[in-house]
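Curious how this folds, go ahead:
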Amino acid sequence: MAQARRKPSRFRLPRRTRSHWQAPRARTLFTRPAASPRRVLLQRLLLVAGLCALAFLVLYLDRDGLYDANRKALGIIDLMYFTMVTVATVGYGDIVPITARARLIDAFFIVPIRIVIWFVFLGTAYQFVIQRVIEEFRMKRLQKQLLDHVVVCGYGLSGSVAVRELLESGFDPESIVVIDPQQPALEAATALGVAGLLGDPSREDLLQQAKVRLAKAVIISVTDDATAILLTLTVRSIAPDTKIVVRIQEQTFQRQLRQAGADVIVSSTKIGGLLLADAVESNHIVPFVNDLLSARGRVTLLERPAAEHEIGCWSNALAGAVVIGLVRDGRMLSFYEEPPCLVEAGDLLMVIQSSRQPQE
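Below you'll find the model as predicted:
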């Protein structure tokens, strides 16, 4: 009785023993500053001015501990002069600290201010000069290698899954470019070894840098459907022949996306709802579909040209594969509407193929 009452175990397909792909190192090939350069420079200039004013105030309060060989008393101009030459590490030696307190102030207060100011100057020079030169060089080298690559616009939940699935299916990490406006998301993407562009994916200059015209496909996985339509229009205007795959949430935008130039439209809301409904009456369909669509699944859903050894065979009798659809001269021949037919050269097959058996 206990065994009769036991619920049937959930259907699970065994996985391949292949280990997960791991990137050798994290890298970001090209980044843009989040704030405008003028604003960053203004903030840093105000910081340096504030530190110099603080150093001047401390030296003014302890001006009796300073000695000038030419004057008995130090005025405001003398203290401003001494502050600037001290912070700039020039040190002409005409004004020197003579008391123990003045020397301690110079050692433990002025010197740290001097170090901070120099770090600000060096960081600004690196960010706006050296780093830009390095990034431009790396970007030009990357652009020379971009051909038949995949551009992923948006690295959210769907975009990250798409990138990992591309890597699992055998795509070279250097042939994937991710564009995202969020620095943490881009860092997570480049940690997989792919190239990254930090910025709004709807900007035409970033799409030009990603060379969408030469791309194999562009995956648009942004959070807003209206932005997806705008991005589709922008990509299509730049790359008339590139395949565009768009993820949307609302079914009502499919017509607009078709008019904008989208080749494939994936409705995550509809697909998720269908799987949820199927799971009510079944225990095996959802795990099987997930396994079927995953590159690491035991079975794989493929769209591929007919192999040479398959030409002349019946579509329902291919070894190691189940043909569910056949495209011939632009016409779909599905197994549930058309009788089995002989496979011809140039046919495009949609098959469910076991990854356990090697292809002959």
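
contacts, neighbours, all on C-alpha from now
Will do.

Ends of stretch 176-190, what's the gap?
10 Å (Cα to Cα, to the nearest Å).

Equivalent analysis for stretch 236-246, please.
One end of stretch 236-246 sits 12 Å from the other (Cα to Cα).

hey, where'd the helices end up in this structure?
Ranges of helices within the chain are 2-5, 37-61, 76-87, 100-105, 111-125, 131-145, 157-168, 183-190, 204-209, 225-238, 254-260, 268-281, 285-293, based on DSSP state H.

Looking at the ones you listed, spot the one closest to residue 217.
Of all the helices of the chain, it is helix 225-238 that lies closest to residue 217, at 10.5 Å by Cα to Cα.

another one to check against the first:
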Amino acid sequence: MARPVRHRGVAPSLRRNTAPSWAALVWRVLLVAGLIGIALAGHWIERDGLRDNIDGSISVVDVIYFTMITITTVGYGDIVPVTDGARLFDTFVVTPIRLFVWLIFLGSAYQFLLRGVLEKWKMRSIQRNLSAHTVVAGFGTSGEEAVSELIRRGADPQTIVVIDPRAEATAAAEAAGAVVIEGDATRNVTLEAVRANQASSILVSAGRDDTSILIVLTARRIAPDVPISVVIRSEDNEVLARQAGANTVINPASFAGLLLAGSRHGPHIADYLADLANAGGRVSLTERTVTADEIGQPLSAIRTGLGLRIYRGTEPYGYWDPQAASLMAGDVIVEVERRC
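I've put the predicted structure just below:
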């Protein structure tokens, strides 16, 4: 059995902060106000330990002035602490407050100014390399297994883009090596950000049928020609998913039922089906377009594997059908190949 390929390194990400920016700004303002309040109260209590070199008296305005100047700078020397208590308060309380305030100022400047510029530049840089990639909308159980299977089959993790609104899900996808975007795949702007219209395929597994179908609708509008596969858990919703634009609808419960029913007629049937679907199996089920040298030959004569079915347009024909006796240009062959 082939061993899975492991990819190492840090994956790029296109993250979007879903928390409102004003909430973070308000929290920082309140924190700074609280720190200044502590320093102001301490200086007022120790006002007798301060000396004003201008008029010799310390007023409320002097305390406010000295506090703000001391927190934002090292002071101008017009008001100075002269007692041990005042100096110790400035040393062990005001100086750490000054450092915290400056860190908050710098962090706010980064988050609200520099970070936005850097993330836009980073997003454009990543988007330039997004072409013929695979978009995975939803990184739950099915989405995670799909990404793992794609990587085991040799796909470059950085050609896989995972969209999920949950931070823990995008973190797991990023750890697997995929490009991630923390956002809502039902929105046009999110699918446009990952260039869904230039993808080779879109895989949808949002965990809820209504969300998955809405993602399919949005994706089909953004990418009218890209193949879309979707996981649907209710049989009643399979038709809706196809009407929304999905090319392939997968029902995990139905597939599990097929395996169970197959095992009743023989212990090796379910094992063979799982072997076909697994990248580590001895055989693989593949799909390809007929080659020029195969035109006119029967499906049974192909040399790349065991031909099972052809698709001529939208019509499927089995190897027993007369249409499979002579392959035509444009036919799509479904075959079983020996895995190397």
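
Let me see the TM-score of these two.
Overlay of the two chains. TM-score (TM-score structural alignment, normalised by the length of the second structure): 0.91; 340 aligned residues with a Cα RMSD of 2.3 Å.

Nearest spatial neighbour of residue 329 of the first structure, chain-adjacent residues omitted?
residue 347 (7.9 Å; Cα to Cα, 6 or more residues apart in numbering).

and the alignment partner in the second structure of that neighbour, how many neighbours?
Superposed on the second structure with TM-score structural alignment, residue 347 of the first structure falls opposite residue 331. Residues contacting residue 331 of the second structure under the criterion other Cα atoms under 10 Å number 20.

Next, the contact list for residue 331 of the second structure, please.
Residue 331 of the second structure is in contact with 289-290, 310-313, counting by Cα atoms under 8 Å, 6 or more residues apart in numbering.

Turn the residues you listed into a markdown table, columns for neighbour count.
Listed next are those as a markdown table, based on neighbours: other Cα atoms under 10 Å:
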| residue | neighbour count |
| --- | --- |
| 289 | 13 |
| 290 | 19 |
| 310 | 27 |
| 311 | 18 |
| 312 | 17 |
| 313 | 9 |
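
farthest-separated two in these?
Between any two of those, the greatest separation by Cα to Cα is 12.7 Å, found for 290 and 313.

Spit out the residues that contact these two alike.
Joint contacts of residue 290 of the second structure and residue 313 (Cα under 8 Å, 6+ apart) are 330-331.

What sits closest to the counterpart of residue 83 of the first structure in the second structure if chain neighbours are left out?
Using TM-score structural alignment, the equivalent of residue 83 of the first structure in the second structure is residue 67. Spatial nearest neighbour of residue 67 of the second structure, excluding adjacent residues (Cα to Cα, 6+ apart): residue 40 at 5.8 Å.

need the contact list for the nearest residue to residue 332 of the second structure once chain neighbours are set aside.
Nearest non-adjacent residue to residue 332 of the second structure, counting by Cα to Cα, 6+ apart: residue 289, 4.4 Å away. Taking Cα under 8 Å, 6+ apart as the criterion, residue 289 of the second structure is in contact with 330-333.

how about a cut-off of 6 Å?
331-333 (Cα atoms under 6 Å, 6 or more residues apart in numbering).

quick revisit: got the helices of the first structure as TSV, with distance to residue 216 of the first structure and mean neighbour count columns?
Shown next, in TSV, are those (distance: least, Cα to Cα, whole Å; neighbours: other Cα atoms under 10 Å):
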stretch	distance to residue 216 of the first structure	mean neighbour count
helix 2-5	53	6
helix 37-61	35	15
helix 76-87	56	17
helix 100-105	64	14
helix 111-125	38	15
helix 131-145	13	14
helix 157-168	13	17
helix 183-190	19	19
helix 204-209	14	16
helix 225-238	13	20
helix 254-260	18	16
helix 268-281	23	12
helix 285-293	20	16
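
Identify whichever of these lies nearest to residue 340 of the first structure.
helix 285-293 (23.0 Å).

Contacts for the closest one next, please.
By Cα under 6 Å, 6+ apart, helix 285-293 of the first structure touches 297, 299-301.

The residue nearest to residue 329 of the first structure and residue 300 of the first structure, how far apart?
Taking Cα to Cα, one finds residue 347 of the first structure at 19 Å from residue 300 of the first structure.

What residues in the first structure pair up with stretch 81-89 of the second structure?
Counting by TM-score structural alignment, stretch 81-89 of the second structure corresponds to residues 97-105.

Give me the residues contacting the matching stretch.
By Cα under 6 Å, 6+ apart, stretch 97-105 of the first structure touches 65-66.

try 10 Å
By Cα atoms under 10 Å, 6 or more residues apart in numbering, the surrounding residues in contact with stretch 97-105 of the first structure are 55, 58-59, 62-68, 96, 106-107, 109-111.

hmm, back to that, what does the residue nearest to residue 332 of the second structure correspond to in the first structure?
Match for residue 289 of the second structure (TM-score structural alignment): residue 305.
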